[in-house]
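S.K.: Sharing a model prediction with you, sequence too.
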Amino acid sequence: MKKTFLIAALLLFANSITFAQDDLKAVRATLTDYMEGTSKGQIARIKRAFTPNAALYSVNPDGTEKRLPIATYIGYFKEGQARDRKGKIISVDIVNDAAHAKVEIISGNTRFTDYMLLLKLKDGWKIINKSYTRENIN
C-alpha cells in the first residue's frame, strides 16, 4: 500500500513539473511575441501577446498615473517597420493560471523595465496589463 502511494505521489509530482515547464515555455513565448513584435513591427505578434482589454501603466512627469489602452499602443507600430529595441526576460513567476514577469527593453539610450501581469486563458497565456518605467543609460 505504501509503495503504491509513493509511486502515485511521484507520478503526480513529475506530472506537475511537466505542466509547470509547459506553462513557463508558453509564458516565455507570449513575452517573446511582445518583445519581437514591437522590435520587428509584427503587429499580429503584439496582438497575440495581449488581451484586447489590456492597458499599459506608467507615471506622468507630474507624478500622476498614465494609462494607455493596448489598441493605442499597438497603433504606435507600423507593420514591417523595425525599431532599435532589444528585449530580454529577467524573471517569470507562475502560480496556477496567473503569472507576472519582468522584462527589460533597451531602445537607443533608454532602458525600459516592464512588469507584466499574465493570465492563462482558454486561448493561452496573455498579458492583461503592463506597468513600466524608463531610465536613460549613457
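M.R.: Nice, thanks for sending it over. Numbers count the residues shown, from 1 in each chain.

S.K.: okay, CA-based contacts and neighbour counts for the rest of this
M.R.: Noted.

S.K.: and the biggest helix by length in the chain, which residues are buried?
M.R.: Residue-count comparison of every helix in the chain, with assignments taken from DSSP state H, identifies helix 2-40 as the longest. Residues of helix 2-40 classed as buried by neighbour count (16 or more other Cα atoms under 10 Å): 23-24, 26-28, 30-40.

S.K.: what's it packed up against?
M.R.: Counting by 3 or more Cα pairs under 8 Å, 6 or more residues apart in numbering; DSSP states H and E, the packing neighbours recorded for helix 2-40 are helix 43-49, strand 86-95, strand 124-136.

S.K.: Okay, one more to line up with it:
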Amino acid sequence: MKTLLLTAILFWAMLLSKAQNSKKMENNQQDLIAITEVLEKYYFKGIYEGDVNKLKQALYPGTLLFGDVKGEPYAKTLDQYLYGVQQRQSPKDSGKLFKGRIISINIVNSIAIARVQVKMYDFNYTDLLSFHKLDNRWFIVNKMFTDIAN
C-alpha cells in the first residue's frame, strides 16, 4: 500500500512539474514574441522613419543611452536622444540603406537582453538593449551600442 501511495504521489508531482514547465515555456514564447514586436514595430521603424512617438512606445521614460560612435564616447538621456532623432534626416527620407536585424534575445523572468544590428547611413551598429517587463509590457530600459567598422 505504501508503494502504491508513493508511486501515486510521485506521478502527480511529475505531472505538476511538467505542467509548470509547459506554462513557463509558453510564457517565454509569448514574451519572445512581444519583445520581437517591440523591436520590429517600434524600435526599428521608429529609427528608420525618425518617428519619436514610435520610439517612445519602445523606450521607457528615463532610459539612458551609452556607447561610442566612430570611437567617440556617447552618453545621452532619452530626451536628448529623441531630440537628436527629431532634428536629423531620417534614414527613410535620406534614401540610404537601413536594416534592423535581431541577433538574439535572452529572457529571464521579467528582464531580457536583446542584441540587434542596425545598419544606417554609414554606420553599422551593434546594440545591446536591456528590457524590463512593466505593467505587462516589455520596454527598453537601457541602450548600449557601438559602431562596428564595415
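M.R.: Right, received. Where do you want to start? Predicted, not measured: the structure shown is a model, and the values here were computed from it.

S.K.: List the buried residues of stretch 140-150 of the second structure.
M.R.: So stretch 140-150 of the second structure, judged by 16+ other Cα under 10 Å, has buried residues 140-147.

S.K.: how far out from the middle of the chain is that stretch?
M.R.: Averaging C-alpha positions (Cα atoms, centre = their mean, to the nearest Å) puts stretch 140-150 of the second structure 12 Å from its chain's average.

S.K.: what does stretch 124-131 of the first structure give?
M.R.: Counting by Cα atoms, centre = their mean, stretch 124-131 of the first structure is centred 6 Å from the centre of its parent chain.

S.K.: Read off where it ends up in the second structure.
M.R.: In the comparison with the second structure, stretch 124-131 of the first structure aligns to the range 137-144 (TM-score structural alignment).

S.K.: I'd like the helices and strands packed on helix 2-40 of the first structure as CSV, with distance to residue 101 of the first structure appended.
M.R.: As requested, these are exported to CSV (distance: least, Cα to Cα, whole Å):
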stretch, distance to residue 101 of the first structure
helix 43-49, 13
strand 86-95, 4
strand 124-136, 10
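
S.K.: which ones are touching the residue nearest in space to the middle of the first structure?
M.R.: For the first structure, the residue whose C-alpha lies nearest the mean C-alpha position (Cα atoms, centre = their mean) is residue 31; its distance is 3.8 Å. Contacts here follow Cα atoms under 8 Å, 6 or more residues apart in numbering; on that basis residue 31 of the first structure touches 49, 89.
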